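Chemist: got a predicted structure plus its sequence, pasted below:
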Amino acid sequence: MRLLLALILVLVVVGTAPAKEIEGVRVEPQVTVNAETLKLNGSGTRKKFFVRVYVGSLYSARRLTSGSEAIKDSGDKLIRMDFVYPKVEKEKIVEAFQEGIHNNTPELSDSEEVKKFLSFFTDDFKRGDQVDLYLGGDGTVTAKHNGKVLGTIVSPPLATAVLAIYLGDKPADANLKKGMLGK
């Protein structure tokens, strides 16, 4: 009986992937979104002029190894940003999203869905804040700030554009892209 209990304990401990820590942020090995478990694909630090802004993580239903594969993948994804910089003003946040969309999907830059997406962000982000961008396989884009839903849009082109900010040909941060792809 003791041997059986010891074996079960070993299997539970071995089968539980520990969270990793980056810049003091605990990065979970998996998250549950809409009753679906998404696994950590990879994570890294977003830097702007040598300043650490946030820890970015990509969660997906299956392992993704390239930006083009991730963009073509029809599964659900979650981009999580855990802010480590003291304060990022909402204007800078909106500007960064606009620039990322313009650089990777310029045909959507002035679209109504992009304008609506950008209108979700009305508050500054501070150290300790968590921002989730859920990208559903059906084109659903939901933004959350510290668990509070900021808004939802169903637009496959917008979901692709948001993902391309991080994993497109002209990502906001090439090192963060590598980290999100587990490299």
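Modeler: Yep, that arrived. Since the model is a prediction, treat every value here as computed from it, not as a measurement.

Chemist: every contact and neighbour count from this point should use C-alpha atoms.
Modeler: OK.

Chemist: how far away is E23 from V149?
Modeler: Here the distance between E23 and V149 works out to 26 Å (Cα to Cα, to the nearest Å).

Chemist: mind listing what the closest residue to P18 other than its chain neighbours touches?
Modeler: The shortest distance from P18 to any non-neighbouring residue, by Cα to Cα, 6 or more residues apart in numbering, is to P29 (6.7 Å). For P29, the contact set (Cα atoms under 8 Å, 6 or more residues apart in numbering) comprises A17, P18, A19, K20, K39, L40.

Chemist: hold the first one in mind and look at this next one:
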Amino acid sequence: MLIPALPAAWRRHVAALTLSLSALPLAAADAITVADVRFAPTQQLQGQQLQLNGAGLRRKAAFKVYAAGLYLEQHAGSAAQMLAQPGPKRLRVVMLRDVNAEELGRSFLRGMQDSLDRSTFSKLAPSLLRMGEIFAQGKALKTGDGFTIDWLPGTGMVVTINDQILSEPFTEPGFFEAMMGIWLGPHPADAGLKQALLGGSS
């Protein structure tokens, strides 16, 4: 039995619908699994439901270091779009190998230094030192350990390791932006991970 050809108007409608669907960001109902780490499609933070913006893998040489997922209220395809959102934000990181915590903290400091000019880096020095102290408290982050970096409007930036808040919030203006620059700045630690966090494929 022959199927009659669709009218031209219907063909145009179907083509437009297909194109619009392909251009949509990651659906809120979709979880992402990265190296056996599952990132749920949504998370609750400060009474708001955040959607998984993207998730990917941090590699160093031939090693898989950690998986990371970014949660926002609305999809963001750039760091500027992410920072422009007024609501809470979360970066979730899960370790894929044992890493010395102090060494990881130092790598974060180097990453911020790479993404900041000297003047801004100097202004943020007190918060940078405190961030280093947080990671120096633990001898190592084991495979499967995780930490989150949360931005909470009205409170500041909060760092949690294995569900334990390790310090008072970082309230210094610009520090959360500087911290996120490690992953989403112009000179990210891993360009493939940056692309994945912003909804692309690594």
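Modeler: Happy to help now that I have it. Since the model is a prediction, treat every value here as computed from it, not as a measurement.

Chemist: mind checking the SS state of the most centrally placed residue in the first structure?
Modeler: Closest to where the C-alpha atoms of the first structure average out (Cα atoms, centre = their mean) is I79, at 1.1 Å. Classification of I79 of the first structure by DSSP: H, G, I helix; E, B strand; the rest coil places it in strand.

Chemist: I'd say it and V55 touch.
Modeler: No. Counting by Cα atoms under 8 Å, I79 of the first structure sits too far from V55 to count as a contact (10.3 Å).

Chemist: what does the residue nearest to the centre of the first structure correspond to in the second structure?
Modeler: In the second structure, I79 of the first structure lines up with L91, judged by TM-score structural alignment.

Chemist: residues near G154 of the second structure, how many?
Modeler: Neighbourhood size, G154 of the second structure [other Cα atoms under 10 Å]: 9.

Chemist: all helices of the second structure, in order?
Modeler: Listed in chain order, the helices of the second structure (DSSP state H) span 8-22, 79-84, 101-115, 118-123, 125-136, 175-184, 191-197.

Chemist: just tell me which of those helices ends up closest to T160 of the second structure.
Modeler: Nearest of the helices of the second structure to T160 of the second structure, taken as Cα to Cα: helix 125-136 at 9.8 Å.

Chemist: now do that closest one: which elements does it pack against?
Modeler: With contacts defined as 3 or more Cα pairs under 8 Å, 6 or more residues apart in numbering; DSSP states H and E, the packing partners of helix 125-136 of the second structure are helix 101-115.

Chemist: tell me the angle of the helix it packs on relative to helix 125-136?
Modeler: Helix 101-115 of the second structure and helix 125-136 are oriented at 150 degrees to each other (axes from the mean of the first three to the mean of the last three Cα atoms, to 10 degrees).

Chemist: identify the residue range in the first structure corresponding to helix 101-115 of the second structure.
Modeler: Against the first structure, helix 101-115 of the second structure falls on residues 90-104 (TM-score structural alignment).

Chemist: list the contacts of that stretch.
Modeler: Residues outside stretch 90-104 of the first structure that contact it (Cα under 8 Å, 6+ apart): 108-109, 118, 121-125, 161-162, 164-166, 168-172.

Chemist: and it, which residues are buried?
Modeler: Neighbour counts over stretch 90-104 of the first structure (16 or more other Cα atoms under 10 Å) mark I93, V94, F97, Q98, E99, G100, I101, H102, N103, N104 as buried.

Chemist: what is the burial count for the counterpart of H145 of the first structure in the second structure?
Modeler: Aligning on TM-score structural alignment places H145 of the first structure opposite I161 in the second structure. Counted with other Cα under 10 Å, the neighbours of I161 of the second structure add up to 19.
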